[in-house]
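Chemist: next come a sequence and a model predicted from it.
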Amino acid sequence: MTDQDIFNALSGNLLYILGALLLIIVVFKGIRIVPQSEKFVVERFGRLLSVLGPGINFIVPFLDVVRHRVSILERQLPNASQDAITRDNVLVQIDTSVFYRILEPEKTVYRIRDVDGAIATTVAGIVRAEIGKMDLDEVQSNRSQLIGQIQHSVESAVDDWGIEVTRAEILDVNLDQATRDAMLQQLNAERARRAHVTEAEGKKRAVELSADAELYAAEQTAKARRIQAEAEAFATEVVAKAIAENGLAAAQYQVALKQVEALNALGNGSGKQTIIVPAQAIEAFGDAFKMLKGKP
């Protein structure tokens, strides 16, 4: 084999090798594997061509270039503090935190340079505007409502950037020392007022209970008197009925019997005693003895 034949064989093999290398490079340039957490922005001759999603994607080698690799994971802005003035002219310092993620990378990379800075500036302006619409008490008591308003306003502002604000948080509302002292005095005054109100209500309740007790006692006394009157009326009715049925003699007999019993009680007293009995009483006792003797 001559030298020319060897050179030709080597040249042919080199062409095959170069062709194989070129094919590998074309395949490598034409296939793009995109991770699940990213999206690729593809340009052709400097212009936006497409956005590649997760998985295997094919592009035209040497013409199409992956210009931006954008993460679509949720991001958190650094905690920020900004001063704001409430509607009742109280200076407060608001600590905020914002979470977002990129939905449309083609808008984000071509419409805004510093995404985090732009969102932070937008949040600061919206927070100041929303705080200025509320009193201090409303800021502290309606924090969830304020967070919702801030998130809605931020979402509307960053919509053109292909960004979704997933969450906005107000971490703290700080006041200056003078405002804190004034609020503490107000709180102490409110506590004192509540204590006075509670004490007054207790006294009022005690008076009401005492009045109820007196009313109950009066009602029970009246009830007892009514029962006693009914009993006396019933006894009178029984006596009247007995007189009506047995005649006046039966009633006189009962009276004479009571008189004799009374005389016996006087006579059975202890010690020596003198009993002076009026003449009318002696006649009454005599009539009683006569009736007792005549009674069978």
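Modeler: Yep, that arrived. Worth saying up front: this structure is predicted, and the values here are computed from it rather than measured.
Chemist: only C-alpha atoms from now on, for both contacts and neighbour counts.
Modeler: OK.
Chemist: can you give me the strands in the stretch 101-250 of the chain?
Modeler: 163-175 (DSSP state E, counting those that start in this stretch).
Chemist: could you pull out the helices for it?
Modeler: Secondary structure of the stretch 101-250 of the chain (DSSP state H, counting those that start in this stretch): helices at 105-111, 115-131, 136-141, 143-157, 177-246, 248-267.
Chemist: Serialize these to JSON lines and add fields for distance to Leu21.
Modeler: Listed next are those as JSON lines, based on distance: least, Cα to Cα, whole Å:
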{"stretch": "helix 105-111", "distance to Leu21": "33"}
{"stretch": "helix 115-131", "distance to Leu21": "41"}
{"stretch": "helix 136-141", "distance to Leu21": "67"}
{"stretch": "helix 143-157", "distance to Leu21": "50"}
{"stretch": "helix 177-246", "distance to Leu21": "74"}
{"stretch": "helix 248-267", "distance to Leu21": "149"}
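Chemist: this is the other structure I want to compare:
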Amino acid sequence: MLASTRSATRAGTRALLRASRTGRVNVPARTFITIVEQGFEAWRLTLGSEPVKLEPGLRLAVPFVHKVQQIDMRERSVNIRDLAGFTKDNVPVVISGSLFFRVENSYHACFSVDNFEENVANIGTSAMRSVIGHFSYDEVIGDRNKINSKLYDVIGTSISRWGVACTRFEVQNFKPSNRDVEKQLELQMAAERDRRKKILDTQALVNVAEGHKQRVILESEAALQGQLNESAGQKRRLVLESEGRLEAAKNEGEALARQVDILARALGADPQAAPPSAARTAALGALLELRRLDQLQAIARGDGNATYFFGDAKGTGRDPYEVDNVELWKNSLRTQLGAPAPPGSSAPAPAPA
């Protein structure tokens, strides 16, 4: 059995050598070592069966007995150029894109599909033509990421059973199929832009009117609030002024009562005892007389007065003797209270022994 295999091998080798001399076939050099490069995975078949996975590095492969298939595990791309199709609104377009994929299971890529790279490209072409029909022309122009996501889902589902994963899909070029279609689309887009402009202008006028309305409302509310605040401020001011006048009146009344009490006690026989009513009445009359005289002096010292008219006895309506007695009584009262005598007044005469 082994001898027949070797003879068949030698016969096949001689046939290949004769074909190579005629220039009809390229014969690879026979070697017992194959190299699996980094980023690749290989499967070795022994007489067409019993697949064995080979990792990167030097591996044994006997010619005519072993067959080695290497799979590139790196991410790659397939360019799909100038694909004709129709959008959802029946616009003929030409679209181009790139499909990125990567082999995740090298066994299925070798044995579940024949030439997976070509089949991946076919799937991408079919999916692109199918997906583009679900979007209108404006949607494709406005949002290509949505189309890319849809193509990614459709293609990924179709090629996953081959051990190949779709990493992403990128739409590169998108344009109408001819100049007539492009011109019609330009007119349509110009009309659409004009319609949107009119809508925006109308909305702007509405916004301006609404803003004017809000401004008038806010100004009226502000004026009303200002009047309310001013009224409240005036009310508060009047209340405070009235309270101040009340407090001042109370203080003046208390001060006057204390003055009357002090004068009444000074006029009484015993300063420590409560003064009688007659002493209080006399003290009150003396205080009123002092206030009247102080007012007359203030009028006399005023800068706006040029002429003064007085009746008899200094305008008091009394005879000179009574006036002199009043002055003496006032001075004696000030002396008892410890107040200084006004300038120009005569000192009281000492009491007779």
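Modeler: Okay, I see it. Quick caveat: nothing in here was measured; it's all calculated off a predicted structure.
Chemist: reformat the helices of the stretch 101-250 of the first structure as a markdown table; add mean neighbour count and distance to Phe7 of the first structure.
Modeler: As requested, these are exported to a markdown table (neighbours: other Cα atoms under 10 Å; distance: least, Cα to Cα, whole Å):
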| stretch | mean neighbour count | distance to Phe7 of the first structure |
| --- | --- | --- |
| helix 105-111 | 17 | 53 |
| helix 115-131 | 18 | 60 |
| helix 136-141 | 15 | 87 |
| helix 143-157 | 17 | 70 |
| helix 177-246 | 12 | 92 |
| helix 248-267 | 14 | 169 |
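Chemist: what range in the first structure matches the host helix or strand of Ala298 of the second structure?
Modeler: Using DSSP states H and E, Ala298 of the second structure sits in helix 277-300. In the comparison with the first structure, helix 277-300 of the second structure aligns to no range at all (TM-score structural alignment).
Chemist: just checking, what packs against that helix?
Modeler: Applying 3 or more Cα pairs under 8 Å, 6 or more residues apart in numbering; DSSP states H and E, one finds that helix 277-300 of the second structure contacts helix 179-267.
Chemist: which strands and helices sit next to the helix it packs on?
Modeler: Going by 3+ Cα pairs under 8 Å, 6+ apart, helix 179-267 of the second structure lies up against helix 277-300, helix 320-337.
Chemist: can you say which of these is nearest to Asn145 of the second structure?
Modeler: Of all those, it is helix 277-300 that lies closest to Asn145 of the second structure, at 98.2 Å by Cα to Cα.
Chemist: and the angle for that closest one with helix 179-267?
Modeler: For helix 277-300 of the second structure against helix 179-267, the angle by axes from the mean of the first three to the mean of the last three Cα atoms, to 10 degrees is 120 degrees.
Chemist: what's the closest of the helices of the stretch 101-250 of the first structure to Phe285 of the first structure?
Modeler: Shortest distance between Phe285 of the first structure and the helices of the stretch 101-250 of the first structure, using Cα to Cα, is found for helix 248-267: 6.7 Å.
Chemist: counterpart of the closest one in the second structure, which residues?
Modeler: Per the alignment by TM-score structural alignment, helix 248-267 of the first structure matches no residues in the second structure.
Chemist: quick revisit: need the next SSE after the helix holding Ala298 of the second structure, C-terminal direction.
Modeler: On the C-terminal side of helix 277-300 of the second structure, the closest following helix or strand by DSSP H and E is helix 312-315.
Chemist: and that following helix, how far from the chain's centre?
Modeler: 87 Å (Cα atoms, centre = their mean, to the nearest Å).
Chemist: same question, stretch 229-244 of the second structure
Modeler: Worked out by Cα atoms, centre = their mean, stretch 229-244 of the second structure lies 43 Å from the chain centre.
Chemist: what of stretch 159-174 of the first structure?
Modeler: In terms of Cα atoms, centre = their mean, the centre of stretch 159-174 of the first structure is set 25 Å apart from its chain centre.
Chemist: so what touches that stretch?
Modeler: Contacting residues not belonging to stretch 159-174 of the first structure are listed as 92-108, 111-112, 140, 143, 147-148, 150-151, 154-155, 158 [Cα atoms under 8 Å, 6 or more residues apart in numbering].
Chemist: do stretch 15-30 of the first structure as well
Modeler: With Cα under 8 Å, 6+ apart, stretch 15-30 of the first structure has contacts from Phe58, Ile59, Val60, Pro61, Phe62.
Chemist: mind listing what's buried in it?
Modeler: Lys29, Gly30 (16 or more other Cα atoms under 10 Å).
Chemist: distance check, the closest residue to Ile141 of the second structure other than its chain neighbours against Ser136 of the second structure.
Modeler: Nearest non-adjacent residue to Ile141 of the second structure, counting by Cα to Cα, 6 or more residues apart in numbering: Phe174, 7.9 Å away. To Ser136 of the second structure, Phe174 of the second structure is 12 Å away according to Cα to Cα, to the nearest Å.
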